[in-house]
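Asker: Okay, structure incoming, though there's no sequence with it:
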């Protein structure tokens, strides 16, 4: 009877949740990849190191990603999602208060904070550099990370056009590069410090031009 009772209890025990186990492993891999890049740099980060740090086998990582660059990209994208959720933002939008200059300055100041935060800066810089020599990764980096963010600026600039704050004939996708591209270049190439004062000036120059105001 005891054996039968034990068997009955085992039969009633629910099977392990493979989905939960996979999510736990994925989270551990992301955390390990970001931690290693911060500690030893991108060149010294390896799949073997990520696997050991995450407590999983290499085959688990290769089942989901073809390379350490792909792991890091997904980990970085997930980091952004997690940060947004912690801030209570399921879907991020640029503010639209009716004051375009103030809204752009606010968003770019937040971008400065992010670019100066080692948690974001180190993996972002590694991915940007790798994307230059690894074309598939570069294309994916732009498609999954950069372009969605740039489209938020496009949406905000189009809203400003509709309210008469900008000339109707300008291309918002080109216009946003007047303040986004200089910031990215200065940050990537370390040609000068990035600060609130710098991004505020970029917005003023982009919106008001360089000619004397009448």
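Answerer: Looks like it came in fine. Worth saying up front: this structure is predicted, and the values here are computed from it rather than measured.

Asker: Could you use CA atoms for every contact and neighbour count after this?
Answerer: Will do.

Asker: Off-centre distance for the lengthiest helix in the chain?
Answerer: Longest helix in the chain, counting residues (DSSP state H): helix 18-40. Taking the mean of its C-alpha atoms, helix 18-40 sits 16 Å from the chain's own mean (Cα atoms, centre = their mean, to the nearest Å).

Asker: got a list of contacts for the following helix or strand past that helix?
Answerer: Going down the chain from helix 18-40, the next helix or strand is helix 47-54, by DSSP states H and E. By Cα atoms under 8 Å, 6 or more residues apart in numbering, the list of residues contacting helix 47-54 from outside reads 25, 28, 29, 31, 32, 33, 36, 57, 58, 61, 67, 68.

Asker: Below is structure B, check it against A:
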């Protein structure tokens, strides 16, 4: 995710990686709410102005860390047990559980806001993280093997992710059966 029209010196790859790795370490230790640009700068051994020159916000920084696979890399890959419903339900439940941890709902809202404010964040985050692609590929394999009927895969994946985002944005309750109900409803769709 290269920010658009940034001024100043060219981005040093070593500094960029130091910043992203520091972000990942601090995110793992403190969560999103405990992550500060000052803390990242100190951990990475760079000036805070260097971070702000390359990333407009804490959300944009975390988005790039996620997209680079430095923050929660295993979180985005759905299982392939041969049972699509079980795999999607498990994946979605993991997402719901993650968002339900203190501070992580703020991370999701912040990522949505960063994506809405900066097109390069949105495009880069979507393309490089590949959640839509990973889930779409998993669903397409189920269609190809005849486990499920032909479905509008892209739309179903977007609906699944959209339901989670809407719940997080409106801070609505998510009960224990939310993931299973949502997957069952979407896989029944014509």
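Answerer: Yep, it's here. Predicted, not measured: the structure shown is a model, and the values here were computed from it.

Asker: Can you pull the TM-score for these?
Answerer: Once the chains are overlaid, their TM-score stands at 0.69 when taken by TM-score structural alignment, normalised by the length of the second structure; 177 aligned residues with a Cα RMSD of 3.7 Å.

Asker: coming back round to it: of the contacts of helix 47-54 of the first structure, buried ones?
Answerer: 25, 28, 29, 31, 32, 33, 36, 61, 68 (16 or more other Cα atoms under 10 Å).

Asker: tell me, the helix or strand that contains residue 86 of the second structure lands on which residues of the first structure?
Answerer: Using DSSP H and E, residue 86 of the second structure sits in helix 84-100. Using TM-score structural alignment, helix 84-100 of the second structure lines up with residues 100-116 of the first structure.

Asker: gap between the matching stretch and the chain center?
Answerer: Distance of stretch 100-116 of the first structure from the chain centroid (Cα atoms, centre = their mean) equals 15 Å.

Asker: next one: stretch 99-114 of the first structure
Answerer: Worked out by Cα atoms, centre = their mean, stretch 99-114 of the first structure lies 17 Å from the chain centre.

Asker: repeat for stretch 38-56 of the first structure
Answerer: 20 Å.

Asker: Please spell out which residues along that stretch are buried.
Answerer: Going by 16+ other Cα under 10 Å, stretch 38-56 of the first structure has these buried residues: 38, 42, 45, 46, 47, 50, 51, 53, 54, 56.

Asker: For residue 182 of the second structure, which non-adjacent residue is closest in space?
Answerer: In space, residue 182 of the second structure comes closest to residue 160 once its chain neighbours are excluded; the distance is 7.1 Å by Cα to Cα, 6 or more residues apart in numbering.

Asker: how about the residue mapped onto the one you found from the first structure, what does it touch?
Answerer: Alignment note: residue 160 of the second structure maps to residue 179 in the first structure; criterion TM-score structural alignment. Residues counted as contacts of residue 179 of the first structure (Cα under 8 Å, 6+ apart) are 199, 202, 203, 206.

Asker: which one of the buried ones among the contacts of helix 47-54 of the first structure is nearest residue 192 of the first structure?
Answerer: residue 36 (27.4 Å; Cα to Cα).

Asker: Quick check, the closest one in contact with residue 29.
Answerer: No: shown here, residue 36 of the first structure and residue 29 do not form a contact pair, counting by Cα atoms under 8 Å, at 10.4 Å.

Asker: any idea which helix or strand carries the closest residue to residue 105 of the first structure other than its chain neighbours?
Answerer: By the measure of Cα to Cα, 6+ apart, the closest residue to residue 105 of the first structure outside its immediate chain neighbours is residue 200, 5.5 Å from it. Assigned by DSSP H and E, residue 200 of the first structure belongs to helix 196-208.

Asker: Would you mind listing the buried residues in that helix?
Answerer: Those buried within helix 196-208 of the first structure under the rule 16+ other Cα under 10 Å are 196, 198, 199, 200, 202, 203, 204, 206, 207.

Asker: any idea how far the aligned residue in the second structure for the first one lies from residue 165 of the second structure?
Answerer: In this case it means residue 196 of the first structure. The equivalent of residue 196 of the first structure in the second structure is residue 176 (alignment by TM-score structural alignment). Separation of residue 176 of the second structure from residue 165 of the second structure (Cα to Cα, to the nearest Å) stands at 17 Å.
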